[in-house]
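Participant: take a look and give me a structure for this.
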Amino acid sequence: MAALNYNHLRYFWAVAHEGNLTRTAEKLHVSQSALSIQIRKLEGQLGHPLFERTGKQLVLTEAGRIALEHADAIFSAGGELLSMLGNRPGTRRQILRVGALATLSRNFQMAFLRPLLKRDDVELVLRSGTTTELLHALESHRLDVVLINMPPLRDAGTPWISHPIAEQPVSLIGAAAHAGSGRGLEELLTSEPLVLPTLESSIRIGFDAVIDRLGLRVRIAAEVEDMAMMRLLAREGIGLAVVPPIVVRDELAAGTLVELAQLPELSETFFAVTLSRRFPNPLARELIASFSPTPHDDAG
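Facilitator: Below is the predicted model:
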């Protein structure tokens, strides 16, 4: 195989960051046709298309995203060489782009990412958003893995791979003043106001089923989408929060919140969602394969 033509790579690199062929040609003082030819030559050598056109915008393909990561590393190393004028070898930093549901437990996210947090050869890019936003970014190769708590629907057009990576029990969590009352689960549920997740939450779906099976009527103080806000409301004594203990791990350790009872047969499952790719990010595979929450993480 012929050696890589770095002029072709630099033209591709410039277009990839600009996202527009015409503007890039103007900045580089070359014709648009000449720029297109250089990129087509690089695609021919690599054997994969690097861009697809969406309207007037050029969007990277999966192969294009991988080529851009390597180009970033190559030209960054060249800049370091010019500035240092030395021979010290550099190490290429690997990049992992992780998206997480905005309402997902931060403690759980940290537990998932912890194996990579102190690695000098890894750069993490973290994003949050709705499930729809995150899956769209995953499909367009702007994310490598998405953390959510409900698996997305899969069909022939959306080949998601949902890896169940952890299951957390769900409990009634309250302010420290509730400790030692001796009340059982059913009495707590019927006598105390509750802070619940919203109706779309997998926890709420399961909780409503539990209440129906027990034949109980409950009083709802608040319905909250964000787990962090549920924690704050529980600390203020607004009501008992229905959450996995990992969400309030620090407050349980400090004694500001207490776990009063576990809800039977109710848990939250966390999923790492990837896309079926020809070139999967090895860091995502590594995390998913090795992840197991420690007892400290599970216990809260």
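Participant: going by C-alpha atoms from here, please, whenever you check contacts or count neighbours.
Facilitator: Will do.
Participant: the lengthiest helix in the chain: what's the following helix or strand?
Facilitator: Using DSSP state H, we find that the single longest helix of the chain is helix 62-84. The element immediately downstream of helix 62-84 (helix or strand, assigned by DSSP states H and E) is strand 94-101.
Participant: what angle sits between that following strand and helix 62-84?
Facilitator: Strand 94-101 runs at 130 degrees relative to helix 62-84, counting by axes from the mean of the first three to the mean of the last three C-alpha atoms, to 10 degrees.
Participant: quick one on the thing from earlier: if you count contacts, what does the longest helix of the chain end up packed against?
Facilitator: Under the contact criterion of 3 or more C-alpha pairs under 8 Å, 6 or more residues apart in numbering; DSSP states H and E, helix 62-84 touches helix 6-18.
Participant: one more, so I can put them side by side:
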Amino acid sequence: MQHLNYNHLYYFWMVKRKGSVAKAAEALCLAPQTITGQIRSLEDRLKGSLFKRVGRNLEATELGELVYRYVDKMFSLSYEMLDVLNYHKDESILFEVGIADALSKALSSRVLLSVIPSDGSMHLACYEATHENLIQRLREHKLDMILSDCAGESLKYPDILSKKLGECGVGFFSSNPISVGFPQCLEHEKLLIPSKHSSLGQQLHRWFAEKNLNVSVLGEFDDAAMMKAFGYFKRGIFVAPSVYRHDILAQGMHLLGETADVKEEYHVMFAERMIQHPAVKRLLDTDFTDLFAGLDPQVQDYDHRIAFTE
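Facilitator: I've put the predicted structure just below:
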């Protein structure tokens, strides 16, 4: 067999990964007709169809699945090579991290600060989005690591490793005291809670049902900082990790109650290729017990300075 055209293989790989010619063309900044023509040339070369249409969707044929298994390894390795070269080519090592927007900014920053050397030898780049979006970016080699509140999605992909860093219970805070006992007091004012897309939001809804609480939700938030800001502006009861209770109380808020039945979890996820990245290695070796127990002095000092802005 003569030499294959790697551009044809790459276009096929992108269509299979993106699920359609239109999405692949958008990602590659090419016209859909160009992509279609290149794949037809590859099919002529391989003497068989790579895709079949099922309804409005494209699905790989048996030949397509076979070809994809090989080209996926080939292009994944090429991206891995670029990743390794990228964080070694400059004087400072690049460390690109995705942070789930449902997580506390203070805890997230403390986790990252624990692995960033103070000598300027590492350049940190943070990207905030939903957990699903971050997983996609990690698999596309656009991130080195993810901090998230759940690891379930990563279990679908054998090339992504994960580790639970820690967890902490949550407290319910309000600008006004409520004389009714906890947790029944949560029925007496509207709630500000994380969205159902987050692990914490799902846990809260289950907990409300288990406690037979007839709560009224004013708003659900993907961004924990926005939820907290609404609470500070006296718009309802908001939820926050218990490790921040002292600082939140210092801002004039009232603690209505706490529970360890609902936990904010922190997981780190990274591609297997990144296990040699110095920041990832350092993070995996770090003990965060004090941090999640609320005993970390750097977080306490940090919170006193940024509590209102978050």
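Participant: could I get the TM-score for this pair?
Facilitator: Once superposed, chain against chain, the TM-score is 0.65 (TM-score structural alignment, normalised by the length of structure 1); 225 aligned residues with a C-alpha RMSD of 3.1 Å.
Participant: run through the helices of structure 1 in chain order.
Facilitator: Listed in chain order, the helices found in structure 1 under DSSP H are 6-18, 21-28, 32-46, 62-84, 106-117, 131-139, 185-191, 202-214, 227-235, 249-254, 282-290, 295-299.
Participant: in TSV: the ones you listed, plus distance to Glu268 of structure 1.
Facilitator: Below are the helices of structure 1 laid out as TSV (distance: least, C-alpha to C-alpha, whole Å):
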stretch	distance to Glu268 of structure 1
helix 6-18	39
helix 21-28	47
helix 32-46	44
helix 62-84	32
helix 106-117	11
helix 131-139	16
helix 185-191	19
helix 202-214	6
helix 227-235	13
helix 249-254	15
helix 282-290	18
helix 295-299	12
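Participant: let's have the ones you listed in a markdown table, adding mean neighbour count.
Facilitator: Putting those into a markdown table (neighbours: other C-alpha atoms under 10 Å) gives the following:
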| stretch | mean neighbour count |
| --- | --- |
| helix 6-18 | 18 |
| helix 21-28 | 15 |
| helix 32-46 | 16 |
| helix 62-84 | 16 |
| helix 106-117 | 15 |
| helix 131-139 | 18 |
| helix 185-191 | 15 |
| helix 202-214 | 15 |
| helix 227-235 | 20 |
| helix 249-254 | 16 |
| helix 282-290 | 15 |
| helix 295-299 | 14 |
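Participant: nearest to Met150 of structure 1, of those helices?
Facilitator: Nearest to Met150 of structure 1 among the helices of structure 1 is helix 202-214 (6.7 Å), distances taken as C-alpha to C-alpha.
Participant: once aligned to structure 2, how far is the closest one on average?
Facilitator: Following the fit onto structure 2, the mean deviation recorded for helix 202-214 of structure 1 is 1.6 Å by mean C-alpha distance after the TM-score superposition for structure 1.
Participant: what span of structure 2 is that helix aligned with?
Facilitator: Taken onto structure 2 by TM-score structural alignment, helix 202-214 of structure 1 occupies residues 199-211 there.
Participant: ok, back up a step: the longest helix of structure 1: how far from the chain's middle?
Facilitator: Here the centre of helix 62-84 of structure 1 is set off from its chain's centre by 25 Å, with C-alpha atoms, centre = their mean, to the nearest Å.
Participant: longest strand of structure 2, counting residues only.
Facilitator: With DSSP state E setting the assignment, residue counts place strand 254-271 as the longest strand in structure 2.
Participant: mind checking what Ala229 of structure 2 lines up with in structure 1?
Facilitator: Across the two structures, Ala229 of structure 2 finds its equivalent in Leu232 of structure 1, going by TM-score structural alignment.
Participant: correction: Arg45 of structure 2
Facilitator: Per TM-score structural alignment, Arg45 of structure 2 is not aligned with anything.
Participant: now Leu283 of structure 2
Facilitator: Aligned against structure 1 - with TM-score structural alignment as the criterion - Leu283 of structure 2 pairs with Leu287.
Participant: could you do Ala271 of structure 2 as well?
Facilitator: For Ala271 of structure 2, the aligned residue in structure 1 is Leu275 (criterion: TM-score structural alignment).
Participant: which residues does that match contact?
Facilitator: Contacts here follow C-alpha atoms under 8 Å, 6 or more residues apart in numbering; on that basis Leu275 of structure 1 touches 138-139, 144-145, 159-161.
Participant: any of the residues you listed buried? List them.
Facilitator: Buried subset of the contacts of Leu275 of structure 1 (neighbour count, 16 or more other C-alpha atoms under 10 Å): 138-139, 144-145, 160-161.
Participant: can you put those residues in TSV and add distance to Phe12 of structure 1?
Facilitator: Formatted as TSV, the entries for the buried ones among the contacts of Leu275 of structure 1 read as follows, by distance: C-alpha to C-alpha, whole Å:
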residue	distance to Phe12 of structure 1
Leu138	22
Glu139	22
Asp144	22
Val145	25
Trp160	29
Ile161	31
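Participant: out of the residues you listed, who's nearest Glu236 of structure 1?
Facilitator: Minimum distance to Glu236 of structure 1 across those is 35.2 Å, recorded for Val145 (C-alpha to C-alpha).
Participant: contacts only, for that closest one.
Facilitator: With contacts defined as C-alpha under 8 Å, 6+ apart, the neighbours of Val145 of structure 1 are 97-99, 138, 272-275, 284.
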